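[1] Just need the structure, nothing else, for what follows:
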Amino acid sequence: MTDRGTTERVLALLGLLQRRRVCTGPELAERLGVTARTVRRDVDRLRALGYPVHASQGVGGGYQLGAGQDLPPLVLDDEEAIATAVALLAGAGGAVAGAGDAALRALTKLDRVLPARLRHEVRALAGSVESFGDGGRPLVDPAVLMTLARACRDQVEAAFGYPSSGTVNERRVEPYRLVASDRRWYLLAYDLDRTDWRTFRVDRMSGVAARTARFRPREAPDAATYVQESVASRVYRHQARFVVHAPAATVREQIPASAALVRERDADSCEVLSGAASLDFVLLHMALLGHDFEAVNPPELRERCQVLAARLRAAGSALA
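    Model prediction:
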């Protein structure tokens, strides 16, 4: 059985091998304060753990950490763990475009093994990380993201204040997934007081806290699709559906994911589900895409098409 002193020495050996391309046996023995024979034994222990440590003889020879086909266990010292966590916090908060979701997943994994003594340092350092060029994205406290991510992972209820009709109400939920869009973070959760699935904007939450009550996971909708439909249409007064005669990939490049849901019909057409406070607004937006399209529903969309067409023709005639 390996004692704590041996474990710490093996980790120190790994750190030395990671920092230098080649290390001789005598150099390692001197740095670690052990004999060359002990260094050889510790190298064998690293190999048993999956680290490819190569040995070469002669002038310029020594021990070298190689690249293996399998990823061995990741070992970080305190400074490396703090730096990694802060970088992930920055990414989860939106500082790295397109990396938020992956950063949060990695951060929750790191959170499982991060010693308690390091967490206050991570929070302090995270407060000094800022970003720019976020395109107007609302700021989200990474600590709030971590609280919600842990609640999703551990299957415990969460509570927070959320604005509705001018007042802030307490919401009790079973959190299921955090979903990142191109502009915001959302939580898909089962609302215990409304007995239904709901989407919540994380930047609108206040007083976020994980509760002690655990829950059994329910059969849930696909998180990304549900949140996208909620954001793109269900939150608006009007929901509109169109058939657009252009490839889905082309239309997705023209419309932000938070503005509409684009479903492929065939190679040359797609269905677009969008919402707006005004049907005229969403119609004009579709016309500006530059593709032929049909207004499917609601029925009043066709009437608004006729009204807008007449108005545009009149405007063109006046200029003539």
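[2] When you work out contacts or count neighbours from here on, use the C-alpha atoms and nothing else.
    Fine.
[3] Break down the stretch 51-200 of the chain into its strands, ranges please.
    53-56, 62-65, 156-164, 167-180, 185-191, 196-201 (DSSP state E, counting those that start in this stretch).
[4] what does the stretch 201-320 of the chain give?
    206-214, 238-244, 260-266, 269-276, 293-297.
[5] for the shortest one, which positions count as buried?
    What it means is strand 293-297. For strand 293-297, burial by neighbour count (16 or more other Cα atoms under 10 Å) applies to 293, 295.
[6] compare with the first, here's sequence two:
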Amino acid sequence: MASTGSRTLQLLSLLQTHRYWPGTELADRLGVSPRTLRRDVDRLRDLGYPVDATRGVAGGYQLAAGASLPPLVVDDDEAVALAVGLRTAAQSGIAGVEEASVRALAKVVQVMPPRLKRRVDALRVATLATALRGGPVVDASTLTTVAQTCRDEERLEFTYVARGGEETRRTVEPHRLVSVGRRWYLVAYDLSRFDWRSFRLDRLSEPRATGARFRPRTLPAEDAAEYVRASLSPASEQLVVDALVHADPARVEEAIGRWATVTPVDAETARVRLVVESPEWALFGLAAAGAPFSIEAPDAVRELAAVWAERFRAASAGVA
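    Okay, the predicted model is just below:
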């Protein structure tokens, strides 16, 4: 049997991963008797962790919300994920979390052992952070409420504004949160439509957990991200832009191949197709190629490029 101290930390870690643990299952995981488990729970309470207990044959334990946030126990992989996630959140479109994420990241990195700091630094160097601004902003409390219902398999109610402006009240069985492009989506089974749906979080308000649990259904896709991507048809959500970039195709692929389809035309020209949310983002993408380009379609992007060109000419000439 593990020492009392290490066993208490293991118990805390288990309580933090699930909303509710049946007592017999928790005791089996720790390799202790129900009586020892009760003593360990009491020890956590003495340390300030609010642990609720349910008596009876089906009784169990769950970590409750307290007056203050007690210390959390995370393993190595979770600590690295936490640091990377906070770094990403500091550049995100979630209202009110950028500054708090920077403060939290400083605290996490300060207490990390050197081996974990090296892993975080390696991920930072090997990944590209694209902190593009101007997209829809999601309220942090909305994101948190929805995420908790996904984790706890609890039905969720919210007000939703459809693309056409229609406002409805929805009750769903939340499945996963997905970040695609610069937007957050909730993938859920809509109980009023009797089908799966993806909901943009910036159009979702007044989320409320109902307390009703549900048995997860089988998603009709390989994963939630694939389901969201399939639901975003070019006609309804995105704009297809075709252009010629006058540069070595290999150079163009290296510069913008992460978000565009690049097809060589000859040694000095590449055909580029971007699927974007607006004409502005198409021009940002083409400009990132760092070479002259000509827009083939659509007209809206060509017209916006002409407007921007005039603005840049005026700015370079010092004209207000």
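[7] Give me the TM-score for this pair.
    After superposition, the two chains reach a TM-score (TM-score structural alignment, normalised by the length of structure 1) of 0.43; 205 aligned residues with a Cα RMSD of 5.5 Å.
[8] that older thread, including distance to residue 148 of structure 1, could the strands of the stretch 201-320 of structure 1 go into a markdown table?
    Listed next are those as a markdown table, based on distance: least, Cα to Cα, whole Å:
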| stretch | distance to residue 148 of structure 1 |
| --- | --- |
| strand 206-214 | 7 |
| strand 238-244 | 30 |
| strand 260-266 | 26 |
| strand 269-276 | 28 |
| strand 293-297 | 37 |
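[9] Please identify the most buried of those.
    strand 269-276 (a mean of 22; mean count of other Cα atoms under 10 Å).
[10] relative to strand 293-297, how tilted is it?
    60 degrees (axes from the mean of the first three to the mean of the last three Cα atoms, to 10 degrees).
[11] quick one, strand 269-276 of structure 1 and strand 238-244 angle?
    Going by the same axes, to 10 degrees, strand 269-276 of structure 1 makes 160 degrees with strand 238-244.
[12] Run a quick neighbour tally on residue 148 of structure 1.
    Close neighbours of residue 148 of structure 1, defined as other Cα atoms under 10 Å, add up to 25.
[13] for residue 85 of structure 2, same thing?
    13.
[14] Name the SS class of it, please.
    Following DSSP: H, G, I helix; E, B strand; the rest coil, we place residue 85 of structure 2 in the helix state.
[15] how close does it get to residue 100 of structure 2?
    Per Cα to Cα, to the nearest Å, residue 85 of structure 2 is found 13 Å from residue 100 of structure 2.
[16] cool, and residue 189 of structure 2?
    33 Å.
[17] And the two? Which one has more around it.
    Shown here are residue 189 of structure 2 and residue 100; by other Cα under 10 Å, residue 189 has more neighbours (22 against 12).
[18] Could you list every helix and strand in contact with the helix or strand hosting the more buried one?
    If you go by DSSP states H and E, residue 189 of structure 2 is part of strand 183-190. On a contact count with 3 or more Cα pairs under 8 Å, 6 or more residues apart in numbering; DSSP states H and E, strand 183-190 of structure 2 meets strand 167-180, strand 195-200, helix 224-231.
[19] Residues in contact with the last one: which ones?
    The reference is to helix 224-231 of structure 2. Helix 224-231 of structure 2 is contacted by residues 175, 176, 177, 178, 179, 180, 185, 187, 198, 220, 221 when judged by Cα atoms under 8 Å, 6 or more residues apart in numbering.
[20] Recalculate using a threshold of 10 Å.
    Under the contact criterion Cα atoms under 10 Å, 6 or more residues apart in numbering, helix 224-231 of structure 2 has outside partners 175-181, 185-188, 196-200, 219-221, 237.
[21] Can you select the buried ones among the residues you listed for me in PyMOL?
    If you want just the buried ones from these in PyMOL, going by 16+ other Cα under 10 Å, the selection is:
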select buried, resi 175+176+177+178+185+186+187+188+196+197+198+199+200
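[22] Distance to residue 250 of structure 2 added to the helices and strands packed on strand 183-190 of structure 2, as JSON lines?
    As requested, those are exported to JSON lines (distance: least, Cα to Cα, whole Å):
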{"stretch": "strand 167-180", "distance to residue 250 of structure 2": "26"}
{"stretch": "strand 195-200", "distance to residue 250 of structure 2": "36"}
{"stretch": "helix 224-231", "distance to residue 250 of structure 2": "27"}
